[in-house]
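>>> Pasting the sequence and the predicted model now:
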Amino acid sequence: MLDIVIEARQASLGPGMEVKRILPFRQRRMVGPFIFMDHAGPVKVNPSASKNIDVLPHPHIGLSTVSYLFGGQVTHRDSLGVEQVIKPGEVNWMTAGKGIAHSERFEDPAVLAGGELEMLQTWVALPEKDEESDPSFINYKSEILPVYTDKGVWMRLIAGDAFGLGNTVKTHSPLFYLHASIQQGARFGLPKEHPERAVYIAKGELEVSGRSYRAGQMLVFTPGVDPILVAKEASTLMLLGGEPLGERFIWWNFVSSRKERIEQAKADWKSGKIILPPNDNQEFVPLPEDKFKPAGSPPPQALS
């Protein structure tokens, strides 16, 4: 029934910004097209140190970054000239394609001081035909994201299709991504439309086939199996998955079906071919000097 249980690992993005890293995992690098997942927060930082946790401009290729907040707010700036504040329940969907750079700034000291900031960052690998597409960015407001409810169950469809719902968030391959709030004692299942499916427990505790699982674990289920999940306490979950895309290489913030394309991206970032955000171009994250490692052993990534 369960292919694997992934334990979130602690990763540091800088002073005061510790995250739980779920994907990639050495024994299970992807779930459907999802190849990366970080859970940050709740973050509480002295306002005087808030600058230290900003994610400076950095590059991506071959993927879409998906930002979703439980609390707080973050300012996104990218090399297309976009500047967007994302708030809880909204979706920032940035497709890197052939190359983009962006930053994530935490510019409200009150949010940080109050411990309100909590966010999920995922990367969705692109099909080979879209890996060299033009970069793009769209912010989707919470009002346009459909909600599924059942007894003790509330779920917001962030992207894709699930439980008969669909939305206008533009994706490049079949997938689903849901934010779920489950009351204690509620029983629920997974969407049946997709072969690869997983549940990340952000808060709370679940029972599956008589065994309990806790916050910080991702449960990856066997294709074709339809488990019944029971909330042992009030729980916040992220449900995700979709159609697998095949092997992908991942190094730093780059994803590609071709190893040589990642080498080119490294050269492009060092040479300035991937331009910085025009309204955030005074600093950036330099390319790590690590030599290329086998897939599944990337150096620390940026948050998104």
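Yep, that arrived.
>>> C-alpha from now on. contacts and neighbour counts both.
Fine.
>>> Which helix in this protein has the most residues?
Looking across the chain with DSSP state H, the single longest helix is helix 259-271.
>>> I figured residue 145 was touching residue 157, is that so?
Yes: shown here, residue 145 and residue 157 form a contact pair, counting by CA atoms under 8 Å, at 5.9 Å.
>>> who touches both of the two?
By CA atoms under 8 Å, 6 or more residues apart in numbering, residue 145 and residue 157 have these common neighbours: residue 167.
>>> Which of the two has more residues huddled nearby?
Set side by side, residue 145 and residue 157 show more neighbours around residue 157, with 24 against 19, by other CA atoms under 10 Å.
>>> which strands and helices sit next to the helix or strand containing the more buried one?
Assigned by DSSP states H and E, residue 157 belongs to strand 153-162. Contacts defined by 3 or more CA pairs under 8 Å, 6 or more residues apart in numbering; DSSP states H and E place strand 153-162 against strand 147-150, strand 165-166, strand 175-182.
>>> Next, the distance between the ends of stretch 146-165.
In stretch 146-165, first residue to last residue: 7 Å (CA to CA, to the nearest Å).
>>> Going by neighbour count, which residues in that stretch are buried?
Buried positions in stretch 146-165, judged by neighbour count with 16 or more other CA atoms under 10 Å: 147, 153-163.
>>> quick one: which of the residues you listed is nearest residue 105?
Taking CA to CA as the measure, residue 105 lies nearest residue 158 of the buried residues of stretch 146-165, at 22.3 Å.
>>> who touches that closest one in this structure?
91, 145, 169, 176-179.
>>> also this one, for the comparison:
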Amino acid sequence: MKTRTIDTIAYGQPMDMGGFPIRQALPSTKADMLDPFLLLHHANIKVPQHVDVKNAGVGPHPHRGFSPVTFIFKGGVHHRDSRGNSHIVYEGGTQWMNAGMGVIHSERPPANIHELGSTQELIQLWINTPAANKMDAPAYIPVTKEDTPVVRSADGLTSIQVVAGELNGVKGPITPQTSINMFTIHIKKGGTYFIPFASSHNAFIYALEGNIHINEQSALAAFYMASFNKDGEGVQITATEDSVLLMGTGEPLNEPVVSHGPFVMNNQTQLLEAFRDYQMGKMGVLIEE
């Protein structure tokens, strides 16, 4: 199979999101979005010992029209939402939420975060929802590390969690609304692996730590995201250091995107309706307990 060439490499710029330090690799100065992927935030924080975990993390806020997906690399996340869900997922797990017509949720550290080392490292990825499904009922899907299948290389240097989609015949536990693959990759120094995917998909790799070479040429260091041209059927990764990566590929929706804050719709009228419905309480109420 022909390997894809790199389109852009973007740095995850440090930002403050209401007192929550993150790195934003998408959107960047090089790309507003990578259809259907809208936003990528990487957080790696120490939860202060003196702060009640009920007041740490991200408090209640609404979403409509896309899927905010949280990949947990260290610690854990306690998700609560206005549909009555309350669930903790720990390291190696994923929280996949289809916001649909609207939901209010919070993402706090679990009560035992300090027993786990006080560190929370996660990526939140926003995945656009097709216009036909934006007003579907919301859905929340928690997946543990134990429930996530792993593809391993013969030499044992590469292990790839298949969260959604498929890799080499192994299917992930999440069935997205459109054709999407999501992989979390741990690859030790000297490891190499070819990852195939559909020629029609957009694709990216974000490095949380380490350093890799893509197609034995371009280097990708920690906190950088590579996106690819549509000129092949996969990418080859080779680790020059022990590395941790998030990789996503997806069929473009090719639909108009109008967004503001927590809502992603197809036109301005729908966006105004989202704000109105939230203010009228139509997305429910979240009382954290």
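It's in. These numbers were taken from a predicted model, which means no experiment stands behind them.
>>> TM-score of the superposition?
After superposition, the two chains reach a TM-score of 0.89 (TM-score structural alignment, normalised by the length of the second structure), with 278 aligned residues with a CA RMSD of 2.1 Å.
>>> sorry, back to before: so which of the contacts of residue 158 of the first structure hold up in the second structure?
Checked against the second structure using both residues aligned by TM-score structural alignment, their matches' CA atoms under 8 Å, these keep these contacts: 91, 145, 169, 176-179.
>>> biggest separation within the contacts of residue 158 of the first structure, which pair?
Distances among the contacts of residue 158 of the first structure were taken as CA to CA; the most separated pair is 169 and 179, at 14.6 Å.
>>> more neighbours, those two?
Looking at residue 169 of the first structure and residue 179 with other CA under 10 Å, you find the greater number of neighbours at residue 179, namely 21 against 17.
>>> For the more buried one, list the residues it contacts.
155-158, 236-239.
>>> Return the residue of the first structure aligned against residue 77 of the second structure.
Matched by TM-score structural alignment, residue 77 of the second structure corresponds to residue 74 in the first structure.
>>> so how far is residue 87 of the first structure from that match?
Distance from residue 74 of the first structure to residue 87 of the first structure, by CA to CA: 7 Å.
>>> More neighbours: which of these two?
residue 74 (24 against 21).
>>> Identify the residue nearest the geometric centre of the second structure.
residue 125 (2.8 Å; CA atoms, centre = their mean).
>>> Was I right to think that residue contacts residue 66?
No: judged on CA under 8 Å, residue 125 of the second structure makes no contact with residue 66 at a distance of 10.2 Å.
>>> what residues are up against the aligned residue in the second structure for residue 221 of the first structure?
Structural alignment (TM-score structural alignment) places residue 221 of the first structure against residue 228 in the second structure. Residues in contact with residue 228 of the second structure, defined by CA under 8 Å, 6+ apart, are 4-8, 202-204.
>>> Repeat that for residue 90 of the first structure.
Going by CA under 8 Å, 6+ apart, residue 90 of the first structure touches 68-69, 139-142.
>>> In the second structure, point out the residues matching the strand holding residue 157 of the first structure.
With TM-score structural alignment as the criterion, strand 153-162 of the first structure aligns to 158-167.
>>> Now do the same for residue 248 of the second structure: its match in the first structure.
Alignment note (TM-score structural alignment): residue 248 of the second structure maps to residue 240 of the first structure.
>>> if we can go back for a sec, ok, the match of residue 221 of the first structure to residue 263 of the second structure distance?
As for residue 228 of the second structure, its distance to residue 263 of the second structure is 27 Å (criterion: CA to CA).
>>> tally of neighbours for the counterpart of residue 270 of the first structure in the second structure?
Aligning on TM-score structural alignment places residue 270 of the first structure opposite residue 279 in the second structure. As a burial measure, residue 279 of the second structure scores 10 neighbours (other CA under 10 Å).
>>> how close does residue 279 of the second structure get to residue 10 of the second structure?
36 Å.
>>> Residue 187 of the second structure too?
Residue 187 of the second structure sits 21 Å away from residue 10 of the second structure, going by CA to CA.
>>> Neighbour count for the two, which is higher?
The neighbour comparison of residue 187 of the second structure against residue 10 (other CA under 10 Å) goes to residue 187, with 28 against 20.
>>> From residue 24 of the first structure, how far out is residue 201 of the first structure?
Using CA to CA, residue 201 of the first structure is found at 16 Å from residue 24 of the first structure.
>>> actually residue 91 of the first structure, not the one I typed
The spacing between residue 91 of the first structure and residue 24 of the first structure, counted by CA to CA, is 21 Å.
>>> Same question for residue 208 of the first structure.
23 Å.
>>> In terms of neighbours, single out the busier of these two.
For the pair residue 208 of the first structure and residue 24, the greater number of neighbours falls to residue 24 (22 against 15), based on other CA under 10 Å.
>>> so what's that one up against?
Applying CA under 8 Å, 6+ apart, the residues contacting residue 24 of the first structure are 30, 35-37, 296.
>>> and what of residue 128 of the second structure?
35-38, 65-67, 264.
>>> which of the residues you listed sit farthest apart?
Across those (CA to CA), the longest gap, 14.2 Å, separates 35 and 65.
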